[in-house]
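*Asks:* Build me a model:
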Amino acid sequence: MRQMALVGFLQAQNCTQLASSWRHPESRNDSMSKHYYRRIAQILEEGKFDLGFFDDRLAMPDMYGADHAHTVQHGIRCVKMDPLTVLTVMGMATERLGLGATCSTTYFNPFDLARRFQTLDLMTDGRAAWNVVTSFNDGEAMNMGFDRHVEHDLRYDMADEFMEIVLGHWDAWEDGAIVQDKSTGLFAHPEKVHRLDYKGRFFKSRGPFTVPRSAQGHPVVIQAGASGRGIRFAGRWAELIFAAFPDAEAGKRTYAALKQSIADAGRDPDLVKITPRVWTVAAETKGEAEDKWALADSLPNDMDALSLLSEVLNFDLAVKGLDEPFTDDDLARMSGGHSMRDLVVRVSGKQNPTVRDFMQVTRRGRAQVPFVGGPKEVADQMEQWFVEGACDGFVITATHVPGTYEDFVRFVVPELQRRGLFRKEYTGSTLREHLGLPRPENGAWRKQAG
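*Replies:* This is a model prediction of the structure:
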């Protein structure tokens, strides 16, 4: 029977993706300690999750008003630690949980990134994953030594070359290259270790790579592009796709489009998992869950929304009144979040929406698509999306930590297991085994991605 994939959506920062989560009375206050992340990892592994995954950006959300004071004052994702370092802590606290992190193709070096993730994959016995992003705002650019961010489609052109280098290096060592024969003095067969010698429009990298393949071959590749160009990129490269949509019907359309993009790239759509982000608020009864949801939904404020919208759109919303329409030129200058901008125009029915329209349509800074209820109600919603062809699993996002994950594992996971929709035990040790993905043959990406 087909079973769901489950991903825990994490942040190496002072809050979850929900900026207000640190204000929750049950949130832990030690989000900058190893104990905090060890506990999260152990909860997810207890619930047999496929993966714990860190989102990341390279700047505070300081676009609004061109100042970081509001970010720090309100705790709007103002602490951002290195997720790969945090993953090593989580890896030492677990044996089976997959471990993923975001790193940008716009600001990292491909050889360096390939080495970091392949090393993590070896140190965790084949449990690593890389979420490929292109970054999207000027704050990140300036932190990394540039004056402004790269144009949207050009970022993806750069990312295509970046992927060719990373995957090329990950294939440098053939399986069986290392023999470590002390009697003959042969450590590895030199003819089984290859130099890349890549020269492209944006990047070049010589090699040979310095980290051999892991138990799962190489890290699982994750992508979450939602624009037309992002969907084509995901179709070519992704093995696990994170998505976002407001309901099952929209999910079916997005799911079908993503699967078609994968097929168009000459790849098998069944070997790519699509998992939408949802917020779950679970309790023993529906009434208790609704009370929990009311509390969580009371914590966000307008500043959360204005700050996070400015960040993702790469546009300072402080220059507009709440009910002042954006001009055509304003909309064109929103160089980040193209899919979000287009969604607001479509849903609002306005060619020139206002700041308030953006806040209402996107619910930025607030929990979106909440599945609220007792075990049955939450599992019913998840089963509907899964069975009706809107997804292959879910990315579970937290209103507060660790309580959201504790409640999900305690109340929802047993119900999904009872219905045969989710595993009762891990049947493998690598992330690819959890996701039902084959171990990639050396050079397989060249045939699939063309």
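*Asks:* all contacts plus neighbour counts: C-alpha atoms, from now on.
*Replies:* Will do.
*Asks:* Which residues does stretch 184-197 contact?
*Replies:* With contact meaning Cα atoms under 8 Å, 6 or more residues apart in numbering, stretch 184-197 is reached by 165, 168-169, 172-174, 177-181, 204-209.
*Asks:* just checking, which of the residues you listed belong to strands?
*Replies:* Judged by DSSP state E, the contacts of stretch 184-197 include 178-181, 204-205 as members of strands.
*Asks:* Now a PyMOL select for only the buried ones of those.
*Replies:* With 16 or more other Cα atoms under 10 Å as the burial test, the buried ones among those are selected in PyMOL as follows:
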select buried, resi 178+204+205
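*Asks:* Residue 247: neighbour count?
*Replies:* Residues lying near residue 247 (other Cα atoms under 10 Å) number 11.
*Asks:* any idea how far the spatially closest residue to it that is not a sequence neighbour is from residue 145?
*Replies:* Spatial nearest neighbour of residue 247, excluding adjacent residues (Cα to Cα, 6 or more residues apart in numbering): residue 369 at 7.2 Å. Relative to residue 145, residue 369 is positioned 37 Å away (Cα to Cα, to the nearest Å).
*Asks:* Following up with a second sequence; could you model it the same way so I can compare the two?
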Amino acid sequence: MTRKSRRTLHLGAFLITPGYHVASWRHPHAHAAGGLDFGHYRDLVRTAERGLFDLVFLSDGLGIRIPFDSHDELSRQGRIIQFEPLTLLSALAVHTERIGLVATASTTYHEPFHLARNFASLDHLSAGRSGWNVVTSVTDAEAQNFNRDRQPSHAQRYHRAREFMDVVTGLWDSWEDDAFLHDKAAGRFFDPEKMHVLGHRGEHFQVRGPLNVARPPQGYPVIVQAGSSPDGRDFAAQWAEVIFTAAQDLSQAQEFYRGIKKQLADHGREPDEAKVMPGIFPVVGRTRAEAEDKYAALQELVDPVVGLGLLRLLLGGADISNLPVDSPLPELPRTEGSISRQQLVYDKARREGLTIRELYQSVSGGRGHRIVIGTAESIADELEDWFLNEGADGFNIMPPVLPDGLCDFVGQVIPELQRRGLFRTEYKGRTLRENLGLGRPAWGAAARTRQD
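*Replies:* Next comes the predicted model:
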């Protein structure tokens, strides 16, 4: 496929160290202690910026989310310690120039004023490159760090999240863009007519305001969201400007893509106001055989205890400890965890006729995201197919092992995408919004939309 596209795709780099594969920390090239090594992150982000990625993305949880029954079981995991992402991205902002900096933060256990201030500060520090991946926390382990025994229900989490967004965007509009005069002669620091006190009183929050940070350079940091349940999709259609999702094949990707674009219209938004970016787990080789060998080597490192722990997490914490691993996955009680991810795992098990052992081996790499194994050309073929056929506006790239997986993609796949006219050869804008082709919200835009 070498057709030229009138539009170009967008790319995010999912930087979870030491890699997205559950056994990545055991790989001989992996930096097992990379989660607390700033220099490691700095090099990764610079590599992604050299590859002209739109953004880097840091996931996060408010605690150790992997279910475990013993300290020995937990000790086998390789991804339990990492920096707090907003702190890390603030440091990385001064080592980069163009790439977007996106961090996960939960509406379930944070307060709106704190997050509004934090993300506005990151937007100023980075000169307009911040993004917020909005999540509702999904594990009881996180709830137990915040005065609860169990997480709130799925419906309660999204109800709180909607009000949370009303408050945060209202706080970002505390000041009009030209509110600050700094007029020393007249003794006026700001124009009092351009300060707006929010005065919010709702079911979950009471927030007076104003925010003690000026309006962000982007108006609002870019809003990212990854929910695929009915509540998640509706939330994304109302608020999200980048939507991360998971799909196993083009037909699944098209169903989500077409559906969410229609839901955007239901909320009075244009289709291009949100970029759909499915996750892709690429294993790149100079030949197909080399790529398959790379993947097989990682799969051989999967500890059965770790594989079962991951599967339990993806099933929302459902107890599978007493189930025979060489039997099919039975129907289990659904939990209040991620509804869409639970369904995706069940669908995969049924569609492919997998035993529990085969299922945890299968999800150890992509965890429900599409695994693409091959040469730069064959991987570019698949990305092009999804992009040109209403499956994606771009992709969230999940390197199996870091730094090798990111370097392979930047060194081999990016040039192939550029050769086909599918990806930029230079950054066109200075801000994340500009590079994603998203408009800057005018002051008060969110409030006017709610009133309409």
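*Asks:* ok, residue 369 and residue 145 of structure 1, which is more surrounded?
*Replies:* When neighbours are counted by other Cα under 10 Å, residue 369 comes out ahead of the other of residue 369 of structure 1 and residue 145, with 16 against 9.
*Asks:* Next up, the contacts around the more buried one.
*Replies:* Applying Cα under 8 Å, 6+ apart, the residues near residue 369 of structure 1 are 245-247, 278-279.
*Asks:* Share the number of residues neighbouring residue 264 of structure 2, please.
*Replies:* The number of residues packed near residue 264 of structure 2 is 23, by other Cα under 10 Å.
*Asks:* burial count for the equivalent of residue 303 of structure 1 over in structure 2?
*Replies:* With TM-score structural alignment as the criterion, the equivalent of residue 303 of structure 1 in structure 2 is residue 305. Residue 305 of structure 2: 16 surrounding residues under other Cα under 10 Å.
*Asks:* go on, the one 4 residues further on?
*Replies:* Number of residues near residue 309 of structure 2 (other Cα under 10 Å) recorded here: 24.
*Asks:* Excluding chain neighbours, what is closest to it?
*Replies:* residue 67 is the one closest to residue 309 of structure 2 (Cα to Cα, 6+ apart), at 6.2 Å.
*Asks:* what's near enough to touch the aligned partner of that neighbour in structure 1?
*Replies:* Matched by TM-score structural alignment, residue 67 of structure 2 corresponds to residue 63 in structure 1. Listed by Cα under 8 Å, 6+ apart, the contact partners of residue 63 of structure 1 are 139, 307, 310-311, 314-316.
*Asks:* Which two of these have the greatest separation?
*Replies:* 139 and 307 (12.6 Å; Cα to Cα).
*Asks:* Neighbours of residue 360 of structure 1, how many?
*Replies:* Other residues close to residue 360 of structure 1 by other Cα under 10 Å number 13.
*Asks:* I'd assumed it was in a helix, is it?
*Replies:* Yes - under DSSP: H, G, I helix; E, B strand; the rest coil, residue 360 of structure 1 sits within a helix.
*Asks:* Look up how far residue 346 of structure 1 lies from it.
*Replies:* As defined by Cα to Cα, residue 360 of structure 1 lies at a distance of 13 Å from residue 346 of structure 1.
*Asks:* what's the burial count for the counterpart of residue 167 of structure 1 in structure 2?
*Replies:* Residue correspondence to structure 2 (TM-score structural alignment): residue 167 of structure 1 is matched to residue 169. A count of neighbours around residue 169 of structure 2, defined by other Cα under 10 Å, yields 20.
*Asks:* Can you tell me, leaving aside adjacent residues, what's nearest to residue 169 of structure 2?
*Replies:* Spatial nearest neighbour of residue 169 of structure 2, chain neighbours left out: residue 446 (6.6 Å); criterion: Cα to Cα, 6+ apart.
*Asks:* looking at it, the one you found is touching residue 170, isn't it?
*Replies:* Yes - if you go by Cα atoms under 8 Å, residue 446 of structure 2 and residue 170 touch, sitting 7.4 Å apart.
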